[in-house]
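Asks: this one's structure only:
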């Protein structure tokens, strides 16, 4: 993995040398010398055998090289910070003088940098001499065939991805898992049969057997879903929090208000108890490690005579027995099932002699088989290629008794250098958590793990990285977007253990709880979670990333936010905290690329100094209460600005106008994501100037803003948009249009040129849906309408959209009483949700409509008295959610006899409890 760290730094040195304005005199030569030497070392490390990586002498040498590279990076970053700080101080002290004034003390800083880099070059040369002195072969024996190893790696990877992009992602629920049929039936029998009392059923067995996969298969079974009207799934893991587990259960079985979400553990437990009372429920508690979990949760799960069930998974049989559960032990796969699972991953063509030996060494562990199959699926189908893997297996398995861990280590070592830090970084997320793909990708980019590749965006390259890790089964696919791309992922806990262990060995990141409170090592580059005893030591550290994904320390511990580590690159806070005021000194963090406070659930105050974060790429507040200073527009490197409901302050000093010109969103020429409240910044067609880059736009356009239609007509120019959400509480003022003019949304007469737009969410009144389908985005896949107050039935028009797969008609979207889905309409629709349509009485589905519908949700449509007969013909319908509908409708569904009605009853996933 060290070669990955060096690769990133070598690229940084390339960029630094090209920026002649930063370097004077001999320092440029020293930097070039360092860059060239590290490039040779990177090439050598990339070609080193896996066995060598575990040699103690070799590891010592690699650690010394990596530490030297880190020291060089510190020296250069500190130099850049000092120069920028001097520049800002000079600008603030001089009235109306341009920022380009030569700093008189810059020469001193350059000389200081030159001295440090010279010392580092001398130290590096001594390390290389020691390598030869103690018997390791010559470094340059691994001379690459290209003068640029970075280019070679990028070119090789690009060629691999051309073929790989044609492959489909695996299904979210692993359909190729074999050997579980008997297990599924056994656990189903325990859930559906037996006593009327509440029963706990436990699936237990060693790690890597597929306990979670089995639990998912059982809970998603149509018979199980039909039998339990109320279901919840929560991941427990070793780092559990009872309040968060209760919150997870509550979110599955009811809709909580913001006030309810802020309740303490006991209050939340009472809410869960009341919600479950009187209902037949199934609660899945996945991955329990501690008996205290069951002891704490069981009191909030009603014990009634209605055959409610709790399903737990655990590695520890003692925990299963403690819960007085009906146990099911999951065994390893037999020879036949192991072979079938392996072939599902690698295909069936040739080399059977090697396949049999490889499968035998996996000893029936599904995780080992799947991960190894992912490795081999990307190898050439040649004897030499597979023999090398088989020999590597023998070596890895000889290092310890645990075959699964040995095979996982083999798969990790087989990763190309550009993927290793990306995989290890997944260990920073909590155990069993679902990782949002967009967040993971933005963090990889900010951390510098993604190498440039032609004219592609770094985010697109990072998405390719994610696809390859999924293809290799190093990361699991959790959910997909409507366009088939990755929405979220997770990492198996055994692979996460491997990632954390390797990351500590490679000094990629450290857990805060493992750090001595009195001494923060300078070698720590990234910290995961901290406590109050550590925070005072952060200011003078060389920390690059601080990631907080647990419940935060108390307010007093947040003093470190006023004393930032000066070289910080990533600051991520992802757990609940009420309110945050950032210090004005945050503007001194010129290396900061990623700033996220999505876990803050109240007001955030951003200081004007945020305009000093010249390298910031991502700002994510995820908050409804935030005022953003106008200096935000100075941040020309910004790629993702996500401030839900954030309002821009329009004040701008005369000095800023003179030096910077008129500040505005048009200066953010790298912007890809923008979530903001509308305002004066929308005028002058500023937004339209981002047409070539902006991919996601979410605007809050409220009537008190008094925006005219022309002030945001520039949206029509954003033809590269993929996702668009527009929210308004009233009609936007429109000149020259009568109320009968059919437009999809005020100010946007047509979306016909938005060929990339696949997801559209409109919240606010619509005069009338245009009947001409050419006015809609031609490739629209998902449409969500909210408070649109349509009076005419929208289904005949929307049914003509050729690519629509997901349609959500939410509260207030339609105020009429009847809907009709016509023959031949919605040919590709797979998901339909109708929620809180208070006036809807009749829904009819003609023959030939919605032939591919898989999921239908009818929720809080209490005026519907009759179940649509046309739904009986939908043979592909797999899930039907009926919630808070009339008693007449539910009685018809539950009591009408016939084969089609029996099928409908089997696929109901949620129903109103009997009154």
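Replies: Now that the structure is in, tell me what you want to look at. For clarity, every value in this text was computed on a predicted model and none was experimentally measured. Numbers count the residues shown, from 1 in each chain.
Asks: from here on, contacts and neighbour counts on C-alpha atoms
Replies: OK.
Asks: doesn't residue 725 fall inside a strand?
Replies: Yes. Counting by DSSP: H, G, I helix; E, B strand; the rest coil, residue 725 falls inside a strand.
Asks: mind checking the end-to-end distance for stretch 534-553?
Replies: 11 Å (CA to CA, to the nearest Å).
Asks: And for stretch 150-161, what's in contact with it?
Replies: Outside stretch 150-161, the residues that touch it by CA atoms under 8 Å, 6 or more residues apart in numbering are 7, 146, 451, 452, 453, 464.
Asks: ranking those residues by neighbours, who comes first?
Replies: residue 7 (25 neighbours; other CA atoms under 10 Å).
Asks: Out of the contacts of stretch 150-161, which two are the most distant from each other?
Replies: 146 and 464 (24.1 Å; CA to CA).
Asks: residues contacting residue 565?
Replies: Applying CA under 8 Å, 6+ apart, the residues near residue 565 are 538, 539, 540, 541, 542, 543, 544.
Asks: for the protein, which residue is closest to the average position?
Replies: Central residue of the chain (CA atoms, centre = their mean): residue 436, 1.7 Å from the mean position.
Asks: My guess is it contacts residue 488. True?
Replies: Yes. Assessed by CA atoms under 8 Å, residue 436 is found in contact with residue 488 at 4.4 Å.
Asks: let's bring in a second one:
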């Protein structure tokens, strides 16, 4: 590697800035110290606000140091291209795309121009000064290696290729709910063949993480239900009731044709209408947040060709019941204690059962109680404990200080503990997924490439970075931090999404409308909905990811220069 980089600089240095090499060496050492310190502190239960602010500043400094070293990396690549003889193509492999910090130290200080050397030296000097200030703050705060209770049982990454599929032995306590909803759903479906159009919307209401989607899946896949309907479709709605997208996806479900087979909203409505003439249809609208009466009526226009339409709409919003054609909602409540215990031990032990000395029934009951008897929280923390079956580990988690915070939201308490039992590399990957709007369906391969661009995923041994990224996704899915959608895509459950945003430390920001156009100065990852002009006056300092901003039509030349110079991931 070093010889390859050295051969690229077949130049005589015109001016060497004394001390720059030493500054870069010093910066590299400090960056490694910062990264180790951040990882250590994040694995402790720190609740002092002053310490949290100190940690946030330390992470910010680490990002700035990485930016400076990336800039050095860029200068090496630029020089490699400039030294090629005029008119001669650069052959594959001649440009070094991955340069270690040690290579930067050995070569950049010798071959940078005077102006660039001066600029780099000033940036490094500022970072070193900030580092010294932060180190003094640590002393003032009297932080030691013993501060904060150590979070026990942080596992090494033991990645599994097992995919998570909803199975009958993984569902407990919802059989009665399923039967009640089926009775509501199928009542009158086959009673009158002469009826021209019959629509009934059944809302399934409950708090986040209680199992609304699971119950809807149980009903949707029930053989009796299948026999009562000619056509079935399932669509995920989320916070925006997008009629165009929903109509397209329903049309794809009904026809079995995907992609751009039917371009345009009107064409999709026409195709859907023709497909449904005289049929009995079951439609599941999963995770409905809000819908106006006008949108509701427009959405159902092509469905009026069907003889019977039954709609299951899962939601946390009581207002959904106010839409026309809805019946009294079916409400899901917390699981009974005995079913919670079955669910917990199923995911904690994988059906193997307890072995002597591994844990205790009392500890399991108390953990369930602290999870608020919410299925999603129980499954997440059970998966975390599956990697640590020692009874002492369970006790440490049970008496963790984290349970004392967020006292009004038991699901967040348990999910945070599950999050902190992820390997640090997985944490970064998980938090990055919350950049996109809530409910987004994310393409696995696209997310993996973004992780790689940010250095969250690195090749290991004979495995490529792409292979490692696939394993990271499998692990996050196994631990219920992501949910599979269609083949090659996934999404974050709304509650998990909220968790990720609360833990991102303000580094991730999403702008969906003009009302939310204020952009924090220190963000590192930004998503702007297409058509939003908030980007025009934005001056990024630490931005690493930019999505959907209208770069070609808004902003001055200097704006675009700043963006392209800062980001490692653009869309």
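Replies: Perfect, I can see it now. Note that the coordinates shown come from a computational prediction; the quantities given were computed from them, not determined experimentally.
Asks: re earlier: okay if I get the contacts of stretch 150-161 of structure 1 as a markdown table plus secondary structure and distance to residue 79 of structure 1?
Replies: Compiled in a markdown table, the contacts of stretch 150-161 of structure 1 are given as follows (DSSP: H, G, I helix; E, B strand; the rest coil; distance: CA to CA, whole Å):
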| residue | secondary structure | distance to residue 79 of structure 1 |
| --- | --- | --- |
| 7 | helix | 21 |
| 146 | coil | 32 |
| 451 | coil | 24 |
| 452 | coil | 25 |
| 453 | coil | 28 |
| 464 | helix | 34 |
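Asks: can you list those in TSV and add distance to residue 35 of structure 1?
Replies: Compiled in TSV, those are given as follows (distance: CA to CA, whole Å):
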residue	distance to residue 35 of structure 1
7	10
146	16
451	16
452	17
453	20
464	28
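Asks: Looking at the residues you listed, which is nearest residue 299 of structure 1?
Replies: residue 464 (46.1 Å).
Asks: Show me what that closest one aligns to in structure 2.
Replies: If you follow residue 464 of structure 1 across to structure 2 using TM-score structural alignment, you land on residue 471.
Asks: thought its match was touching residue 160?
Replies: Yes. At 6.8 Å, residue 471 of structure 2 counts as touching residue 160 under the criterion of CA under 8 Å.
Asks: For the match of residue 464 of structure 1, give its distance to residue 395 of structure 2.
Replies: On the measure of CA to CA, residue 471 of structure 2 and residue 395 of structure 2 end up 30 Å apart.
Asks: Which position in structure 2 pairs with residue 115 of structure 1?
Replies: Counting by TM-score structural alignment, residue 115 of structure 1 lines up with residue 122 in structure 2.
Asks: Neighbours of the counterpart of residue 421 of structure 2 in structure 1, how many?
Replies: With TM-score structural alignment as the matching criterion, the partner of residue 421 of structure 2 in structure 1 is residue 414. For residue 414 of structure 1, the number of neighbouring residues by other CA under 10 Å comes to 17.
Asks: so, if you compare the contacts of residue 565 of structure 1, which one comes nearest to residue 342 of structure 1?
Replies: residue 544 (40.9 Å).
Asks: Find the nearest non-adjacent residue to the closest one, please.
Replies: residue 568 (4.2 Å; CA to CA, 6 or more residues apart in numbering).
Asks: how close does the one you found sit to residue 428 of structure 1?
Replies: 17 Å.
Asks: Then residue 230 of structure 1?
Replies: In terms of CA to CA, residue 230 of structure 1 sits 33 Å off from residue 428 of structure 1.
Asks: how far does the biggest strand by length in structure 1 sit from the chain's center?
Replies: In structure 1, assigned by DSSP state E, the strand with the most residues is strand 281-288. Distance of strand 281-288 of structure 1 from its chain centroid, counting by CA atoms, centre = their mean, to the nearest Å, is 24 Å.
Asks: tell me how far whichever helix or strand comes after it is from the chain's mean position?
Replies: As assigned by DSSP states H and E, the chain's next helix or strand after strand 281-288 of structure 1 is helix 291-297. Chain-centre distance of helix 291-297 of structure 1: 30 Å, with CA atoms, centre = their mean.
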